[in-house]
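Colleague: quick one: sequence plus predicted model below, questions after.
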Amino acid sequence: MNSSHYQLSTFHCQLKTMSTTESSSLYNDLEKMPLSELLAGINNEDKKVAYAVEEAVPQIEKLVEGIVARMKQGGRLFYIGAGTSGRLGVVDASECPPTYGVPPEWVIGIMAGGDAAIRKSKEFAEDDPEQAWQDLQEYNIDEKDTLIGIAASGTTPYVIGGVKIARENGILTGCITCNLETPLAAAAEVPIEVVVGPEFVTGSTRMKAGTAQKLVLNMISTSTMIGLGRVKGNRMVDMQLSNNKLVDRGERMIMSELEIDREQAKQLLEEHGSVRKAVEEYRKQ
């Protein structure tokens, strides 16, 4: 076992009963450190994140299996969160349509305080345990859907309340938190706990905790889209051709798949509007 992995596992055991996201940094006198030491310290802490995520893979797998099964029946995936956690959910949801060519209503990110809070924090928005469920009602969430609550602390009332009520209403619920044995994990059917240890700056969960949440969200949305058939081989064949870079990528994908020249690929892409359709129609000839 890698030494960093061993240290992190030991850390989990030692701090199981306390909030690691609020525990004191392993570094002190940051303002006195040379810049090189600051950067090295941040980087050393970041190295621990992937090992913490690795320990959560079985729970991530269980949750994705449930998501895919429901989405194949017409269900949707919802994220709820506040602050950094909420923003990460919104980002992940917003990237699914251009990356995989899916409708925006397939994956929906909801943030405490509404869309305005994405850029500017809204005071006390995360403290209402009823508001998330009210926000979800605008989308007519039901038992075909999945709700994932994201909160580094695992104690955010907005997220806990939304997950708890959703589960009571027969909706598959998961969560992503960076502490063990939290109220949020207790509320969720499939909790994902990624304990990365103290932050470099004490309590600054936009750092390691935020990185861990982003990695887990990447895994969830990517594996879900693959499970729904939105990737062929290793390529985003349904991506939206929304800029010149992506058009160029699409042309190259068609050239490689069909072994044709650039001009033919360009014509096919212009005619059919997506890599998948271009390849399928060409092969019908």
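Modeller: Arrived safely. Numbers count the residues shown, from 1 in each chain.
Colleague: from here on, just use CA atoms for contacts and neighbour counts.
Modeller: Will do.
Colleague: for Ile226, the count of nearby residues, please.
Modeller: As a burial measure, Ile226 scores 17 neighbours (other Cα atoms under 10 Å).
Colleague: correct me if wrong, but it is in a helix.
Modeller: Yes - counting by DSSP: H, G, I helix; E, B strand; the rest coil, Ile226 falls inside a helix.
Colleague: isn't there a strand covering Leu26?
Modeller: No - Leu26: not assigned to a strand; according to three-state DSSP it is coil.
Colleague: doesn't Pro198 make contact with it?
Modeller: Yes - contact criterion Cα atoms under 8 Å: Leu26 and Pro198 qualify, at 6.9 Å.
Colleague: more neighbours, those two?
Modeller: Pro198 (24 against 13).
Colleague: tell me the secondary structure at the more buried one.
Modeller: Secondary structure, three-state DSSP: Pro198 is coil.
Colleague: another one to put next to it:
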Amino acid sequence: MNTLPSTELVNPHTDGIDRLPTDEMLRRMNDEDEKVAGIVRGCIPEIAHAVDAIAEGLRSGGRLIYVGAGTSGRLGVLDASECLPTFGVSVEQVFGIIAGGERALTKAIEGAEDDAVAGAVAMDEVSVSKHDVVVGMSASGGAPYVRGAIARARERGAVTVGVACATPAPLCEDADISIQAVVGAEVLQGSTRLKSGTAQKLICNMLSTGAMVKLGKTLGNRMVDVQATNLKLVARAQRLIADLGQTDLETAAKLLTESGGSAKVGIVMARKGVSASTARELLAAAGGFLSVVLDPTPA
């Protein structure tokens, strides 16, 4: 029996949406969106398992690789691309692969998700290994491209995570770690860029942010590994050095330059009164955790 994924069901709450006044139409959409965060909350144990696996993989020299098709693929690429400026990781450490290649980021290539062999080949092309964590994302939980990628990644020894927003979700059965945020029928039947997309974005936020926090990329909720790549981020890095380094903005600007643009190094220089090279040595000895350098013997 061929059972449709729940994302293909008709939503009775939004039936007749085309005949509603604009404000009521939007309230109905918002009603549906409001459900998503609670559904994702119910997946936190599985998400936590994945976060720990990602942190361990990255700590061991592995990579976080998102793979998806359509909206799911774009969300994975989006999350990965934000990790460089936010956490200072390289594009080789965290990246996304989308069915259909880069062209699919801006143009829908719907048939690309049906090619399971292409998904497997994508894993071979990036030489997936046992230290990597591959996160397969498919709203319906059945995209052949993603399933093919996850199957090959497992063969190559990687830890695999399946993220789906429907039931049944074969992808989640394929993966080592299953994150199944069942959001129910979409506002528009089958339009998984809506609630499913929102759920996947929330999950990606947790996966990458959680792993980076566990790797010492923050001090509390401060992005101390932020990359000062534009005027806004330069100003943010200077404020971080001034605040956490307990100095003034003029000195912070000087330290940011001397540190080669690293707020984290600049903070250590300010607090410890050391050179940039010594600051880097202290951070390396602390595994990159600024909190350990600043307070090596917490109560």
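Modeller: All right, it came through fine. Quantities reported herein were computed from a predicted structural model and do not represent experimental measurements.
Colleague: list the residues that contact the aligned partner of Ser81 of the second structure in the first structure.
Modeller: The alignment partner of Ser81 of the second structure in the first structure, by TM-score structural alignment, is Ser94. By Cα atoms under 8 Å, 6 or more residues apart in numbering, Ser94 of the first structure lies in contact with Pro104, Val107, Ile108, Gly109.
Colleague: which residue packs closest to Cys198 of the second structure, ignoring adjacent ones?
Modeller: Wrong residue type there; residue 198 of the second structure is Thr, not Cys. Val36 (7.3 Å; Cα to Cα, 6 or more residues apart in numbering).
Colleague: same deal with Ile98 of the second structure?
Modeller: Nearest one to Ile98 of the second structure, counting by Cα to Cα, 6+ apart, is Gly73 at 4.7 Å.
Colleague: same question, Val234 of the second structure
Modeller: Ala228 (4.5 Å).
Colleague: would you mind measuring from that neighbour to Leu78 of the second structure?
Modeller: Between Ala228 of the second structure and Leu78 of the second structure the distance is 19 Å, computed by Cα to Cα, to the nearest Å.
Colleague: so which of these two has more stuff around it?
Modeller: Set Ala228 of the second structure next to Leu78 and count neighbours by other Cα under 10 Å: Ala228 wins out with 21 against 17.
Colleague: counterpart of the more buried one over in the first structure?
Modeller: Match for Ala228 of the second structure (TM-score structural alignment): Leu241.
Colleague: is it true that its match lies in a strand?
Modeller: No - counting by three-state DSSP, Leu241 of the first structure falls outside a strand, being coil.
Colleague: ok, back up a step: so how many other residues sit close to the residue nearest to Thr198 of the second structure?
Modeller: Using other Cα under 10 Å, Val36 of the second structure is surrounded by 21 other residues.
Colleague: ok, now which ones touch it?
Modeller: Contacts of Val36 of the second structure by Cα under 8 Å, 6+ apart are Val183, Lys195, Thr198, Ala199.
Colleague: out of the contacts of Ser94 of the first structure, which end up buried?
Modeller: Burial by neighbour count, 16 or more other Cα atoms under 10 Å: within the contacts of Ser94 of the first structure this picks out Val107, Ile108, Gly109.
Colleague: just those: which are in strands?
Modeller: Val107, Ile108, Gly109 (DSSP state E).
Colleague: what distance do you get for the residue mapped onto the last one from the second structure to Leu58 of the second structure?
Modeller: Looking back up the chat, that one is Gly109 of the first structure. For Gly109 of the first structure, the aligned position in the second structure is Gly96, judged by TM-score structural alignment. Applying Cα to Cα, the value for Gly96 of the second structure to Leu58 of the second structure is 15 Å.
Colleague: what does Ala263 of the second structure give?
Modeller: Taken as Cα to Cα, the span from Ala263 of the second structure to Leu58 of the second structure is 22 Å.
Colleague: of those two, who's got more company?
Modeller: Neighbour count, other Cα under 10 Å: between Ala263 of the second structure and Leu58, Ala263 has more, with 31 against 19.
Colleague: looks like that one contacts Ala237 (just checking).
Modeller: Yes - in terms of Cα under 8 Å, Ala263 of the second structure counts as a neighbour of Ala237; the distance is 5.2 Å.
Colleague: would a markdown table of the ones in strands among the buried ones among the contacts of Ser94 of the first structure with distance to Arg167 of the first structure be doable?
Modeller: Converted to a markdown table, those look like this (distance: Cα to Cα, whole Å):
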| residue | distance to Arg167 of the first structure |
| --- | --- |
| Val107 | 18 |
| Ile108 | 18 |
| Gly109 | 18 |
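Colleague: nearest to Gln14 of the first structure, of those residues?
Modeller: Set against Gln14 of the first structure, the nearest of those by Cα to Cα is Gly109 (34.3 Å).
Colleague: how about that closest one: what's its closest non-neighbour residue?
Modeller: Using Cα to Cα, 6+ apart, the closest residue to Gly109 of the first structure is Val90 (4.2 Å).
Colleague: before we move on, what about Met219 of the first structure?
Modeller: Ile60 (7.9 Å).
Colleague: state the distance from the counterpart of Glu199 of the first structure in the second structure to Asn11 of the second structure.
Modeller: Glu199 of the first structure maps onto Glu186 in the second structure when the alignment is built from TM-score structural alignment. Glu186 of the second structure is 6 Å from Asn11 of the second structure, where distance means Cα to Cα.
Colleague: who's more crowded, these two?
Modeller: Glu186 (25 against 16).
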